[in-house]
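Sequence first, predicted coordinates after that:
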Amino acid sequence: MTTPTTRTPTAVDAVADSYVTRIAEINPLAATAMGLSGYDHLMTDLSPAGHEASAEAGRAVLRELDRLEPADDVDRVTLAAMRERIGLELELHEAGEPLATLNNIASPVQELRDIFDVMPTGTVEAWENIAARLNALPGAVEGYITSLRTAAERGNVAAIRQVRETVTQARELAGAESFFTTFVNGPEAGAVLDDSAACSLVRKELEHGATAAREAYDTLAGFLESELAPQAPEQDAVGRDRYALFSRVFLGAEVDLDETYQWGLEELARVVAEQEAVARQIAGPGATVEDAVRVLDTDPTRKLLGTDALKAWMQETSDAAIVALNGTHFDIPDPVLTLECMIAPTQTGGIYYTPPSDDWSRPGRMWWSVPPEVTEFNTWREKTTVFHEGVPGHHLQCGQAVFARDTLNTWRRLACWVSGHGEGWALYAERLMADLGYMDDPGDRLGMLDAQRMRAARVVFDIGVHLGLPAPEQWGGGTWDAEKAWPFLKANVNMAEAFVRFEYNRYLGWPGQAPSYKVGQRLWEQTRDEAKAAAAARGAEFDAKVFHARALNLGSVGLDVLREALA
């Protein structure tokens, strides 16, 4: 990756940097996620007042930006990106959506626990911060309950499916085997907190905090079960108007939802046809995809037993990709050469990436959350995921943005994340690795196509169910609903049922997010093809390495902003 040229910060940068400081003050959990030091002992106010404070900060920064003129192209992108992102956040706020957030993957139910995965743990002070945040968690839960109540009074309650899922999660976090108990008594704490008097006090605060956190989750589970569940609708679909807003939030672009649904059906059929061709390479003439999967799943050279083997293979595969790509297809900055592969302490079935901290003391990490019943893994399925989460996927993308300190302000580097841009790039990266020859093994290629098939199926599932669109006869005809979508998803997602069930609930409870992967990939590819066409019109040769460097040096922005910036 080409090192950005140093530039003098502008008035626009100053406003953006100041806004990040304000975000950190209002939302210390976001500060920790961004890797900003000084906020780890604090807790976010999840009450309606906290949401209003965030909205007012957004209104204030837009007023400041309206008084400024861009000094250069970097400023022009910053202004466009901030107006687009903050404008959508205010639309969501005015619609009351943040108050009602409740689902199985990306709501305060998970975020209040997951933040501890990325907090520093290497010093006594770090554990003092953890203790302070644990002891503040009950107040955050109280504020969250108030927000859910307020949203319910306005008629906005998550579907009963999401309420039930989060009750189960909250009960687990409230139980005797809670993460909070194992965390404060685990080896990381033991390695730092010796028997000195000072550390004894920290341990006491940690124990108190863990108990307080468990009790808070017990309170939350009780509220969800006894008060919110009776108000929760059975219907999972959110309808066209709400969905259109969510889609714009996740993509940073406005797309024709009906056309995108039809494209999803066509893309799914195209990927399936490509899979069938690869299946015949694996299992012989006339073989089906299922036949090829059986051949691959019984191949001992493609099998990993246990999470230790999975973690070691993830690390080896990601390290090899970094070595192979650096200096050839990308110039990767030194700090980005390090990626840690981790088995997540949760067991929900998700696979995700967390970016490095601003000072690089926390490296980028790839996490695999493995359900307890899943003990075997097949490398042919998972290789493409390592490229998605690692290099050239999220780790390269996010690491490059953090590294671009000499060009990008703090908001651009750390605070702005657009799902369609980020997840779209990661899918683009998967296909890029196939195009570069890293997925030539038929098994690995089938795995890549398997992942692409799942993402295409999500476009159909998500838009079809939430908008109530017509379902193809192959999948029952009539109108899409959750019941009809389950066999469709099982047929198109080649994963253990625990993973599929988690994904199914995720799509139903987080509308618009799942399609942002495949639709984002489509928009990335369209942007690249436009750059190719422009180069040809100038009589120049398209340089993919230069295009990728230029695009990633922008940081994460809405896909409409990306296309305009690269035009």
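Right, received. Where do you want to start?

rest of the way, CA atoms for contacts and neighbours
Fine.

which of the residues in the stretch of helix or strand L206 belongs to are buried?
Secondary structure assigned from DSSP states H and E places L206 in helix 197-223. Across helix 197-223, burial judged by 16 or more other C-alpha atoms under 10 Å covers 199, 202-203, 205-207, 209-223.

Could you do stretch 264-280 as well?
By 16+ other C-alpha under 10 Å, the buried positions in stretch 264-280 come out as G264, L265, E267, L268, V271, V272, Q275, E276, A277, V278, A279, R280.

here comes the other one, which I'd like you to weigh against the first:
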Amino acid sequence: MFKKVIVLLMFGLFLAGCKNEPEQESENKKDTAAVRENFDALLQDFYDKGLALDPISATVSGDNRFNDRFPNKLSKSYNDTLKNYYKTYMERLKEFQDEDLTETQQMSKDVLNWELEMHLETLNFKNHEYFPIDQMWSVNLFMGQLASGMGAQPFKTVEDYENWLKRVEGYVKWLNTAEEKMREGMEEGYVLPKSLINKVIPQLKAMTEPDLEEHLFYKPVKNFPSNFSEEDKNRLKEQYTKMIKEKVIPAYQNLYNFMKNEYLEAGRTTSGIADIPDGEEYYKHQIKKYTTTDLTAEEIHQLGLDEVARISAQMEKVKEQVGFKGSLKEFFEYVRNNKDLMPYKQPDQVIAHFNEIYDRMKPQLNKLFDKKPKTEFEVRRTEAFRENSASAEYNPGSIDGTRPGIFYVPIPDATAYNIYSDESLFLHEAIPGHHYQISLTQENEQLPMFRKTLWYSGYGEGWALYSESLGKELGLYTDPYQYFGMLGAEMHRAVRLVVDTGLHSKGWTREEAIQYSIENEAEPKASIVSEIERYMANPGQALSYKIGQLKILELREKAKKELGDKFDIAQYHNEVLETGCIPLELLENKINAWIEKQKQS
């Protein structure tokens, strides 16, 4: 009887177990779903808190909740808050296991880990505090764009105008703190090279313009929306006048006086970042940050020398094709000064030229891309206050697509504007370069918000330079000078590998870097000088273009070789673009996985 009871009990337990298996499976599914929901909530929370910490980025992305804010990023309290923010999310990420996440979520986890580690590493260096202003990269220049009323800051409602007044309050505090930090930097050996300071001084001087009607910060007042009441117009005009005269101009005047009379005298005569405290370690950090690789300065320098030699050989062929009898260096000079390549008299003609390039390539885009962004884009002339020291650039549209992406072209003198590289420039900055890459990322509903606004130069600039190589497939480069322009642009990025590492790792002077560039590329000297000084201001950034391009080309060739007839160029481009900006190592892992999947299909 006892045995019978045991058997019945065991049989009952067995039945209960059988009954519970589906229930257990259902519970597991619920648990996994809950984990994934929690992970998505974590990413959204990271993004939302990040916008509150960086309200300018929020404005740029089209989120207008913080348009009245300008936190003092140079203050200790802000940097302590930022460090705590990064550390908190790094710890929270450890709560999630890869096997519980979707493929997209696993990528998001890897990307966020990279992002947090790099930001925390950056905060270990003092450069972000002691070099708040330079001639090209600093926030004061971008604030000028916003102040003009032609940038991301909206000026459509009365509230918009009032938001800008409040934001400028914070910005003026930042300008004052910038001087304090530069003074501290002077004491500790952190000071810009004199050549860069000499470029900043006139930029600051321009913002002390006493004629209110001509002041950049007054432009929104000159362009009130037609639906504003006279009462609002008069009130805002009075407030903006007071803001400019009593706050903006004095702040710029003080900074101008300091940089002209004290900072310049203390400026470095050396060019490379190795000459400041912890400069060598900082450059290693910058290489990793911008290339998203573990390449050394020496490896990159040699890669640059090899690429310069390869591209030079291609340039020689073009020189022979057009019948030029002199040396390649003489051909550079000929191209730079060829009046036939400077056909325009007005800036509008240059802008029209870029629009014509787009029209010519449109029929071919479908062959290479089956996904195209919905976000519109425009070509605009760079604003006068910064175009003398600016390069052509792309400013992204808003995430919701209501503000177009803008390709800015500096045209300080239309009669001297040389068009020989315009086709490659358009491919890089506009379509299918930055505009496709950024807009498709922002429009991808599968990506969490924080990945829609990330920027890794190795990927982003690598894609843009890769895009230049697509010119012939898109019906461009039929003119040998335009093809030479593409080679020139690629050479420009190869030269960057040599001169950036030369300046910051090998002790090159500014003049040595300028001379190397003059000998190996067709850019005019004034442009080369601006470029070299750009590398001096932001070490490592210039390395990202060529490193990223070579990786994307390498992965394309690998896919073609391994997939054979199964290779589809449009699908390859989808795979590269759909993830948005990610470190190159993660991109390589993704493409390798895609290749294996295609083999099995």
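Yep, it's here. What you see is a predicted model, and the numbers here were worked out from it, not measured in a lab.

related to what we said a few turns ago, tell me which other helices or strands the following helix or strand past the helix holding L206 of structure 1 touches.
Toward the C-terminal end, the helix or strand that comes next after helix 197-223 of structure 1 (DSSP H and E) is helix 240-251. When contacts are defined as 3 or more C-alpha pairs under 8 Å, 6 or more residues apart in numbering; DSSP states H and E, helix 240-251 of structure 1 sits against helix 73-94, helix 419-435, helix 442-467, helix 515-537.

Swap in 10 Å and give it another go.
helix 73-94, helix 257-283, helix 419-435, helix 442-467, helix 515-537, helix 559-566 (3 or more C-alpha pairs under 10 Å, 6 or more residues apart in numbering; DSSP states H and E).

now the second one against helix 515-537, angle please.
What separates the directions of helix 257-283 of structure 1 and helix 515-537 is an angle of 90 degrees, with axes from the mean of the first three to the mean of the last three C-alpha atoms, to 10 degrees.

Relative to structure 2, what is the average displacement of helix 257-283 of structure 1?
For helix 257-283 of structure 1, the mean distance to aligned residues of structure 2 following superposition is 1.3 Å (mean C-alpha distance after the TM-score superposition for structure 1).

Now check structure 1 for the residue matching Y456 of structure 2.
The pairwise alignment with structure 1 assigns Y456 of structure 2 to V418, based on TM-score structural alignment.

Could you double-check that that match lies in contact with G252?
Yes: under the criterion of C-alpha atoms under 10 Å, V418 of structure 1 is in contact with G252, at a separation of 6.6 Å.

got any residues that touch both of these two?
Residues touching both V418 of structure 1 and G252 comprise R85, S516, G520, V557, G558, L559, with contact defined as C-alpha atoms under 10 Å, 6 or more residues apart in numbering.

okay, the residues you listed in JSON lines with neighbour count and distance to T21 of structure 1 next?
Rendered in JSON lines, the data for the shared contacts of V418 and G252 of structure 1 read as follows (neighbours: other C-alpha atoms under 10 Å; distance: C-alpha to C-alpha, whole Å):
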{"residue": "R85", "neighbour count": "21", "distance to T21 of structure 1": "17"}
{"residue": "S516", "neighbour count": "27", "distance to T21 of structure 1": "29"}
{"residue": "G520", "neighbour count": "28", "distance to T21 of structure 1": "30"}
{"residue": "V557", "neighbour count": "29", "distance to T21 of structure 1": "20"}
{"residue": "G558", "neighbour count": "27", "distance to T21 of structure 1": "22"}
{"residue": "L559", "neighbour count": "26", "distance to T21 of structure 1": "25"}
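
Which residue in structure 2 aligns with D560 of structure 1?
Alignment note: D560 of structure 1 maps to E585 in structure 2; criterion TM-score structural alignment.

sorry, that was for R550 of structure 1
Aligned counterpart of R550 of structure 1 in structure 2: E575 (TM-score structural alignment).

That match touches C581, doesn't it?
No: the pair E575 of structure 2 / C581 is not scored as a contact, 12.0 Å apart, by C-alpha under 10 Å.

can you tell me which residue is nearest the centre of structure 1?
Centroid-nearest residue in structure 1, with C-alpha atoms, centre = their mean: Y352, separated by 6.3 Å.

Now name the helix or strand holding that one.
Per DSSP H and E, Y352 of structure 1 falls inside strand 351-354.

Show me which positions of that strand end up buried.
Residues of strand 351-354 of structure 1 classed as buried by neighbour count (16+ other C-alpha under 10 Å): Y352, Y353, T354.

how much distance is there from it to the middle of the chain?
The gap between the average C-alpha position of strand 351-354 of structure 1 and the chain average comes to 7 Å, counting by C-alpha atoms, centre = their mean, to the nearest Å.

Residues in contact with it: which ones?
Outside of strand 351-354 of structure 1, the residues that reach it under the criterion C-alpha under 10 Å, 6+ apart are 33-34, 117-118, 340-344, 362-370, 385-386, 388-390, 393-395, 398.

That strand: average distance to aligned residues in structure 2?
In the superposition against structure 2, strand 351-354 of structure 1 averages 0.7 Å from its aligned positions (mean C-alpha distance after the TM-score superposition for structure 1).

quick check: that strand aligns to which part of structure 2?
When strand 351-354 of structure 1 is aligned against structure 2 using TM-score structural alignment, it corresponds to residues 392-395.

Okay then, goodbye and thanks.
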